[in-house]
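> no sequence on this one, just coordinates:
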C-alpha cells in the first residue's frame, strides 16, 4: 500500500505551505487531502520519491518529523479503517 502523511493542523498552517502546491506536486484527488479536526491527512501517496520530496519540503518549512507529522505505510486490508485524533 501507498504511504499516507498525517500532519498536525496547527503545524501545517504555521509552515506556510499551500494545499495548491502539494496537490499540484502529487496530483491529489479531493479525497487525498483531508482536514479532520486537528489533523491533515495527505494520501495515499503513490510514488515513493514524491513522499521523500514532500517530507523534505515539510522539514524545510520548519516542521519536525514525528513532532509535527509522520508517515504511515503498509498494506492494509479493505476492511480496515483507521481513525486518528490529536490531544
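Arrived safely, thanks for sending. Computed from a predicted structure; not experimentally measured. Residues are numbered from 1 along each chain as shown.
> From here on, just use CA atoms for contacts and neighbour counts.
Noted.
> I'd guessed residue 40 sits against residue 31; true?
No - assessed by C-alpha atoms under 8 Å, residue 40 is found out of contact with residue 31, at 11.6 Å.
> For residue 41, which three-state class applies?
State at residue 41, reduced to three classes by DSSP: H, G, I helix; E, B strand; the rest coil: strand.
> Tally up the residues packed near it, please.
If you count neighbours by other C-alpha atoms under 10 Å, residue 41 ends up with 20.
> neighbour count winner among residue 40 and residue 31?
The neighbour comparison of residue 40 against residue 31 (other C-alpha under 10 Å) goes to residue 40, with 19 against 11.
> What residues does the more buried one make contact with?
Contact partners of residue 40, counting by C-alpha atoms under 8 Å, 6 or more residues apart in numbering, are 6-9, 12, 33-34.
> Which residue ranges of the protein form helices?
In the chain, helices defined by DSSP state H lie at 9-15, 19-26, 48-60, listed in chain order.
> Show me what the longest one is packed against.
It refers to helix 48-60. Judged by 3 or more C-alpha pairs under 8 Å, 6 or more residues apart in numbering; DSSP states H and E, helix 48-60 is in contact with helix 19-26.
> Pasting the second one now:
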C-alpha cells in the first residue's frame, strides 16, 4: 500500500534494506527529529520519516547518513514537501 507524503515539510524516504544496513534506531530518530508515532512509517520495502519540521536537524541527519555509507538517491532521498496542499502524493516501491 502506498505511503502518503504530506506537503509543506520534508519527508525522508529510505529503501528498507539500506535503513536496516545502517543500523538506524527509530527511537533515536524520533527523539532527534521530534517525530510523533505517525511520522515514522514502514510499508513493504520503504521507510518514510516525516514530515520533518526542523530543517537544520534534517540537514545534519542527511550528512550523517552519508557518513554511514548511505548514498543519497540510491539508498534514501528527501521529498521536499514543496508542493501545494491540494496535491496528494503517495509513494511505493516497485
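Sure, I can see it. Here the structure is a predicted model, which means the values were calculated and not measured.
> Quantify their similarity with the TM-score.
TM-score for the superposed pair, counting by TM-score structural alignment, normalised by the length of structure 1: 0.90. Supporting figures: 86 aligned residues with a C-alpha RMSD of 1.2 Å.
> before we move on, back to that, would TSV of the helices of structure 1 with distance to residue 80 of structure 1 be doable?
Shown next, in TSV, are the helices of structure 1 (distance: least, C-alpha to C-alpha, whole Å):
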stretch	distance to residue 80 of structure 1
helix 9-15	24
helix 19-26	24
helix 48-60	23
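> Just send those back as JSON lines, with mean neighbour count and distance to residue 71 of structure 1 too.
Listed next are the helices of structure 1 as JSON lines, based on neighbours: other C-alpha atoms under 10 Å; distance: least, C-alpha to C-alpha, whole Å:
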{"stretch": "helix 9-15", "mean neighbour count": "16", "distance to residue 71 of structure 1": "14"}
{"stretch": "helix 19-26", "mean neighbour count": "13", "distance to residue 71 of structure 1": "15"}
{"stretch": "helix 48-60", "mean neighbour count": "14", "distance to residue 71 of structure 1": "9"}
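> Tell me how many other residues surround residue 35 of structure 2.
19.
> so it makes contact with residue 50?
Yes - between residue 35 of structure 2 and residue 50 there is a contact under C-alpha under 8 Å: 7.2 Å.
> now the residue nearest the centre of structure 2, nearest residue through space, not along the chain?
Nearest to the geometric centre of structure 2 sits residue 12, at 2.0 Å (C-alpha atoms, centre = their mean). Excluding the flanking residues, the one nearest residue 12 of structure 2 by C-alpha to C-alpha, 6 or more residues apart in numbering is residue 78, at 4.5 Å.
> Just give me the match in structure 1 for that neighbour.
Counting by TM-score structural alignment, residue 78 of structure 2 corresponds to residue 71 in structure 1.
> Kindly report the same for residue 31 of structure 2.
In structure 1, residue 31 of structure 2 lands on residue 24 (TM-score structural alignment).
> Its match: what's it in contact with?
Listed by C-alpha under 8 Å, 6+ apart, residue 24 of structure 1 has no contact partners.
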